[in-house]
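**Q** Pasting the sequence and the predicted coordinates here, then a few questions.
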Amino acid sequence: MRRVAFLLIFGLAGTALLVGLGVWQVQRLNWKAAILAEIDSRISGPAIALPADPDPARDRYLGVEVTGEILPGEVLVLVSRKQIGAGYRVIAPFLTGDGRRILLDRGFIRAADRDAPRDTGPVTVTGNLDWPREIDRFTPAPDLDGGVWFARDVPAMAQALGTDPVLLVARTGTGPDPMPVDSSGIPNDHLNYAITWFSLAAIWAAMTGYFLWRNRARTEGDRT
């Protein structure tokens, strides 16, 4: 009897724990979906003037329209695009009409076009502010001699190009093919996690039932 009670308690406790983890992941799924919806709303919202003092937390993804001048000089960030292959994001210094210098992500060029001339000068750009989180401990340092960067490190790029640490990612064409901000790179894997936990709960419950049945069958066999 004690063995049955132990198996029952252990089985119910394990199943409840796994179901609880699955429910928690469903809650996280809804939370993340709401965040992504808010991000998409900010990305597609109407463009406004560049804030006087852009804040990375408050103004990330904010739609902005600025008139100014693309200045000479750029850094190239190595990227890859589906069905195209390797290429570069072109990051250039941009002088706004009110005299501020910011970074402008002009978009994508193919690797073969690296040394092709790109227009500079007056332009009106519509885009979104972003402070990408692309740096981790595995990211190589920029190849300054080769002119290649491996991630958009806004403070470091700003220092290299003599701008404020503010990045405007163009929606409209500025020469290269635009790579506008979107939420597709923000993962929301909580549904997969929830399915995993609920599946484990079902397996745990089934195994508990099996062990209880086997214990009962063994007990009845001993009696006979």
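**A** Happy to help now that I have it.

**Q** C-alpha only now, for contacts and for neighbours.
**A** Will do.

**Q** Look at the nearest residue to Gln25 once chain neighbours are set aside and say how many residues are nearby.
**A** Excluding the flanking residues, the one nearest Gln25 by Cα to Cα, 6 or more residues apart in numbering is Ala194, at 5.1 Å. Using other Cα atoms under 10 Å, Ala194 has 23 neighbouring residues.

**Q** residues in contact with Ala194?
**A** Applying Cα atoms under 8 Å, 6 or more residues apart in numbering, we find Ala194 in contact with Leu21, Gly22, Val23, Trp24, Gln25, Val26.

**Q** Okay, and which of the residues you listed map to helices?
**A** Among these, the ones falling in helices (DSSP state H) are Leu21, Gly22, Val23, Trp24, Gln25, Val26.

**Q** Next up, a structure to set beside the first:
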Amino acid sequence: MRRVIFLLIIGGAGLAILIGLGTWQLQRKAWKEDLLQTIEVSIAAAPAALPQAPVKEQDRYRAVTVEGEIEGNALHVFWVTKDAETGYRVIAPFVTTDGRRVLLDRGFIPAAEKTTSLSSGQAAVTGNLLWPDEGDWTTPAPEVDTNILYSRDVAYMAERLNTEPVLIVARSAAPEAAVTPQAVTTAGIPNNHLQYAITWFSLAFIWAAMTVYFLRRSRP
């Protein structure tokens, strides 16, 4: 009898925990979907003027439009497109008409065109503010001699190019240059909570089946 009670307690507790984790992941899924929808609205909103003092928490993904001058010196961030093409994102200083210096992600160039000179000078740019979360402890250090970075570290790039720590990711620019804009999207933001929920519920089913199996074996 004690064995049966023990199995019921362990089985019930484990089942409750696993079902709870699955339910929590479904709640997280709903939260993530709402978040993605909010981000998509921000990305697609009508572009406005660049805020005087952008704040990451409230201005991330904000659509902006700026006019000014693209400077010729640029940083190259190693990149692989969704089509598995390797190349670089071109990050250049942008001087607005009111004298502010910010970072501009002009877009993607193939690796073979790294040494190709891109047009600079007066331009009108529409894009989105972004503070990318790309680097971690495994990210290689920047290669200063070859001008290759491995993440868009806004603070580092701003220091290198003497700009504000503000990054505009272009979705269009006039005049156009030999660079492909890589507009901000939600495609890179993971939403795997449904898979996690299925995993927890599957484990709950297995746990329940094992509990029933051992209970039957415990019968006299």
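**A** Yep, it's here. Please read these numbers as outputs of a predicted model, since none were measured by experiment.

**Q** TM value for the aligned chains?
**A** The pair, once superposed, lands on a TM-score of 0.96 when counted by TM-score structural alignment, normalised by the length of structure 2; 217 aligned residues with a Cα RMSD of 1.0 Å.

**Q** ok so, going back, counting neighbours, which of the ones in helices among the contacts of Ala194 of structure 1 comes out on top?
**A** Of those, with other Cα under 10 Å as the count, Gly22 tops at 24 neighbours.

**Q** pretty sure it is touching Trp197, no?
**A** Yes: the pair Gly22 of structure 1 and Trp197 passes the contact test of Cα atoms under 8 Å, sitting 4.9 Å apart.

**Q** And the residue nearest the centre of structure 1?
**A** Centroid-nearest residue in structure 1: Ile186, 3.1 Å away (criterion: Cα atoms, centre = their mean).

**Q** Structure 2: which residue goes with that one?
**A** Under the alignment (TM-score structural alignment), Ile186 of structure 1 pairs with Ile189 of structure 2.

**Q** need the contacts of Ala194 of structure 1 in CSV with distance to Leu7 of structure 1, can you?
**A** Output for these, formatted as CSV (distance: Cα to Cα, whole Å):
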residue, distance to Leu7 of structure 1
Leu21, 21
Gly22, 22
Val23, 24
Trp24, 26
Gln25, 27
Val26, 28
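
**Q** Count the neighbours of Ala208 of structure 2 for me.
**A** Counted with other Cα under 10 Å, Ala208 of structure 2 comes out at 15.

**Q** Give me the three-state assignment for the alignment partner in structure 1 of it.
**A** Counting by TM-score structural alignment, Ala208 of structure 2 lines up with Ala205 in structure 1. Under the three-state scheme (DSSP: H, G, I helix; E, B strand; the rest coil), Ala205 of structure 1 adopts helix.

**Q** which residues in structure 2 form helices?
**A** Ranges of helices in structure 2, per DSSP H, are 2-44, 56-59, 154-161, 193-217.

**Q** Switch the ones you listed over to TSV; also include distance to Gly68 of structure 2.
**A** Shown next, in TSV, are the helices of structure 2 (distance: least, Cα to Cα, whole Å):
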stretch	distance to Gly68 of structure 2
helix 2-44	22
helix 56-59	21
helix 154-161	16
helix 193-217	43
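
**Q** Among the ones you listed, which comes closest to Ala170 of structure 2?
**A** Nearest of those to Ala170 of structure 2, taken as Cα to Cα: helix 2-44 at 11.6 Å.

**Q** which bit of structure 1 covers that closest one?
**A** Mapping helix 2-44 of structure 2 onto structure 1 (TM-score structural alignment) gives residues 2-44.

**Q** Give me the mean distance between the matching stretch and structure 2.
**A** Once fitted to structure 2, stretch 2-44 of structure 1 is off its aligned match by 1.0 Å on average (mean Cα distance after the TM-score superposition for structure 1).

**Q** wouldn't Glu65 of structure 1 be in contact with Leu104 here?
**A** No: Glu65 of structure 1 lies out of contact with Leu104 (Cα under 8 Å); the separation is 11.8 Å.

**Q** Identify the contacts common to these two.
**A** Here Glu65 of structure 1 and Leu104 share no contacting residue, scored by Cα under 8 Å, 6+ apart.

**Q** more crowded one of those two?
**A** Leu104 (24 against 17).

**Q** list the contacts for that one?
**A** Counted by Cα under 8 Å, 6+ apart, Leu104 of structure 1 has contacts Ile91, Ala92, Pro93, Phe94, Leu167, Leu168, Val169, Ala170.

**Q** go again using 6 Å as the cut-off
**A** Ile91, Ala92, Phe94, Leu167, Leu168 (Cα atoms under 6 Å, 6 or more residues apart in numbering).

**Q** cool, Ile19 of structure 2 as well?
**A** Taking Cα under 6 Å, 6+ apart, we find Ile19 of structure 2 in contact with Phe201.

**Q** repeat that for 8 Å
**A** Listed by Cα under 8 Å, 6+ apart, the contact partners of Ile19 of structure 2 are Trp200, Phe201, Ala204.

**Q** In terms of distance to Leu8 of structure 2, which of those ranks first?
**A** Proximity of the contacts of Ile19 of structure 2 to Leu8 of structure 2 (Cα to Cα) peaks at Ala204, which lies at 14.3 Å.

**Q** what's the neighbour count on the closest one?
**A** Residues near Ala204 of structure 2, counting by other Cα under 10 Å, number 22.

**Q** swap in the one 5 residues further on?
**A** Close neighbours of Ala209 of structure 2, defined as other Cα under 10 Å, add up to 13.

**Q** what do you get for Gly68 of structure 1?
**A** The burial count for Gly68 of structure 1: 18, using other Cα under 10 Å.

**Q** That'll do, ta.
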